[in-house]
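Peer 1: No sequence on hand, only this structure:
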């Protein structure tokens, strides 16, 4: 464990210590766990904010080019890049399970092997996904998007092809560093990449008036800076025990590694693509430019608000996998309880701020009064998804840390698609509720999923999980 990381106090079973002493003991354990979680979650939240900001900055600048440009970039980011992002992030999440448990079990040399296996699999996957970027225009038209939006989004998508291979390299590196709690380095490198991106975006898109070509050039270059920065950190000797150089062992046991990677990808993609489908459904409503722009802005805002739960997801995934790998089931369970509590409190505050400013924040993203009005109308529904997401991503992190990806993939399929999207289509088009109907269906799916995840996590036999999971 990182020497700066405070050591968690073991959660002991046994008899009660009496009123005040027991209460003090619980508070002491909670405070210790809070410090451990924030040591990981704080930099992880910053990393998520900085990396998400690169896409958000591009979309914001595109909104000042014009309504069509904003719609095209929104569709490309959330649909075409969303496919590549979701699959590569999902497959890379297999390392959260494997590296986290290997680190907890003290098998540090395996982390570098797992990293190299993941690179091989994800780069090959990126190659297979390339046609989606290349043929984005006909794909979007087939999905019902207007020809005007699909044509421009398709051109932008081809220019963004290098980003796909950056995803394939980035996510395994992140999980490799995250498992070792080297999250502060990730935060600083991501911040540097964001600074570069903001300056280049202003210079190319506004100053040189390069439009969407400038947006693509700057976003691709910024992802390259991010990947090379993280790779340089590893090769500079900052992970000596975990990275012992390139090895032929990375080419062995690929089949089982692919199995966990695919399960991880399915679990995460089913969730991520449901949000992507919201944009597609918005494009089928009346006045699709306004609907797509409003939905894109809401997704952008939700993405920002999800940075804290995503940071907690990373923290609880590390804590659960490390504690299970080390054979400490009660500490793993206690960590889950603490992180859910923190996430709910913080997201409730964010929801309150969002509702208070619902008539003002849309102006950050667009100058269109019609788009701003539509975003304000949907803000109440958006707040509902943000509140529910204070719990759901954290419990997904528990699933990844414990290696439950296959089970949770079926849960996501039922909740998001059989319940969520089906309800969205029915309410939006049958009952003419428009974008509000789409979002109501999404809330129904997330609510059901959250209830199921809470029940599964609560009923888990953590002692049994240690017996199964610590054999890395």
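Peer 2: Happy to help now that I have it. Because the structure is predicted, anything quoted here is derived from the model rather than measured.
Peer 1: C-alpha only now, for contacts and for neighbours.
Peer 2: Will do.
Peer 1: Does residue 223 touch residue 163 like I think?
Peer 2: Yes - applying Cα atoms under 8 Å as the test, residue 223 and residue 163 come out as touching, 6.7 Å apart.
Peer 1: for comparison:
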């Protein structure tokens, strides 16, 4: 074991992200240089992450766009499956995989490179078992949606579509750990390449299944399975076939040790992120109980799809911030972690302001890609101002969550999310939507300003008051503890 660690120490000069921004600033002098050095390090992760996340999410957007031109019912069914059924499980599994950002990021900063492969294998095991337990959500979509008050025609077709995305569900169990394994060691060009190939495949398969073979709504949804598995297989082949010699040493029985501790951290990460992710899924379910539900669901789903599309940028900052903070804390550099946080929040906010302006300027045109129905277009136009403010708030909130992941605060933040979103936001949305009769705008506004804004404010205060040197000591203790489980 000692020999392997010695080899890793000798290889440190070939591994990026080990030099802190504070040290770089002392060498080059001045705040501008420190910002530039940190920006380069951040965008080495964020740039490819934005590309790969946008392309993978675009697969769902392309699918929804094809469905939208089949009819309002087909659009509503695929929108519910994408945004509620798949989105529900996506949020939980993505959150559970984000435990790797804490562990892999801090281990990488502490130069314990061999641990990254073991952590990834543990994540494979935990997420696959979780996928099996989540299968009933796909199998019983129709009765669940009917119980929640969705119209019968939408619920029936959604149930048919949901069964066809089960292969996508299991793709998540491999895709999310692989992405984090690669991004923590700056192999982001691999994830970007895999996503680009998968997007091209997806577009071609969509054209073949929908326009060529006329397979309808089922064929439309089946295309997502093919493209996501292409993405997964490319990343897996690179990772296990020699692309990561320091961090991948082969499949090992060591992955089955320490699973309980790993499961607890993964569960905390999953709860933290899925409480955020499910929040807007609940918004769509609540909207389905309004009058004229089909138009309301269609218009809100279009807004949520646009929001989700843009959200890939803050989520890339979430990943980048988590890695940068974890790297610096793992290396014992609390000041570097604080500086990385400031740079990331500032840059993500600037991008959020840009898209806020875009939505405000083109509020009456943003729905054309998804629907040609005048009723849907008018409804989306009315909701556009709320969409703009949601995008603005979400340019900060995921970055602060990334700080939490990089620092290992998942369980703490999960309680904050539960209180803000479900004890404040949902009741306020219900109050404004039904009691004050503002409909879907009232539901959405209450959930934005009652939940998201409060949660962002609390996370901001916690981050500003954080003792970063103490967090660096905790990270060092965590790395030693988790490394010790396989000695």
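Peer 2: Now that the structure is in, tell me what you want to look at. Here the structure is a predicted model, which is why all the values come from computation and not from measurement.
Peer 1: hang on, the earlier thing: of residue 223 and residue 163 of structure 1, which one has the most company?
Peer 2: residue 223 (24 against 21; other Cα atoms under 10 Å).
Peer 1: Could you find the counterpart of that one in structure 2?
Peer 2: Counting by TM-score structural alignment, residue 223 of structure 1 corresponds to residue 228 in structure 2.
Peer 1: ok, residues contacting the helix or strand containing that match?
Peer 2: According to DSSP states H and E, residue 228 of structure 2 maps onto helix 216-238. With contacts defined as Cα atoms under 8 Å, 6 or more residues apart in numbering, helix 216-238 of structure 2 is touched by 56, 59-60, 63, 66-67, 70, 74, 78, 160-161, 164-165, 167-168, 171, 174-175, 178-179, 190-191, 194-195, 197-199, 201-202, 205-206, 209-210, 244.
Peer 1: Helix, strand, or coil at residue 402 of structure 2?
Peer 2: Here residue 402 of structure 2 is recorded as helix under DSSP: H, G, I helix; E, B strand; the rest coil.
Peer 1: rewinding a little: buried residues of the helix holding residue 228 of structure 2, list them for me.
Peer 2: 217-232, 234-236, 238 (16 or more other Cα atoms under 10 Å).
Peer 1: related to what we said a few turns ago, give me the distance between the match of residue 223 of structure 1 and residue 95 of structure 2.
Peer 2: Note on residue 228 of structure 2: its distance to residue 95 of structure 2, by Cα to Cα, to the nearest Å, is 18 Å.
Peer 1: how about the residue nearest the centre of structure 1, what does it touch?
Peer 2: For structure 1, the residue sitting closest to the mean C-alpha position, by Cα atoms, centre = their mean, is residue 310 at 6.0 Å. Counting by Cα under 8 Å, 6+ apart, residue 310 of structure 1 touches 44, 45, 48, 393, 394.
Peer 1: For these, which single residue is the most surrounded?
Peer 2: residue 44 (29 neighbours).
Peer 1: what residue of structure 2 takes the place of that residue?
Peer 2: By TM-score structural alignment, residue 44 of structure 1 lines up with residue 49 in structure 2.
Peer 1: wait, isn't that match in contact with residue 187?
Peer 2: No - using Cα under 8 Å, residue 49 of structure 2 is not in contact with residue 187; the gap is 10.4 Å.
Peer 1: What is the neighbour count of the nearest residue to residue 177 of structure 1 once chain neighbours are set aside?
Peer 2: Nearest residue to residue 177 of structure 1, sequence neighbours excluded (Cα to Cα, 6 or more residues apart in numbering): residue 183, at 6.5 Å. When neighbours are counted by other Cα under 10 Å, residue 183 of structure 1 registers 24.
Peer 1: any idea what residue 183 of structure 1 aligns with in structure 2?
Peer 2: So residue 183 of structure 1 corresponds to residue 188, using TM-score structural alignment.
Peer 1: can you pull the contacts of residue 64 of structure 1?
Peer 2: 70, 366, 367.
Peer 1: neighbour-wise, which of those leads?
Peer 2: Busiest of the contacts of residue 64 of structure 1 [other Cα under 10 Å] is residue 70, holding 28 neighbours.
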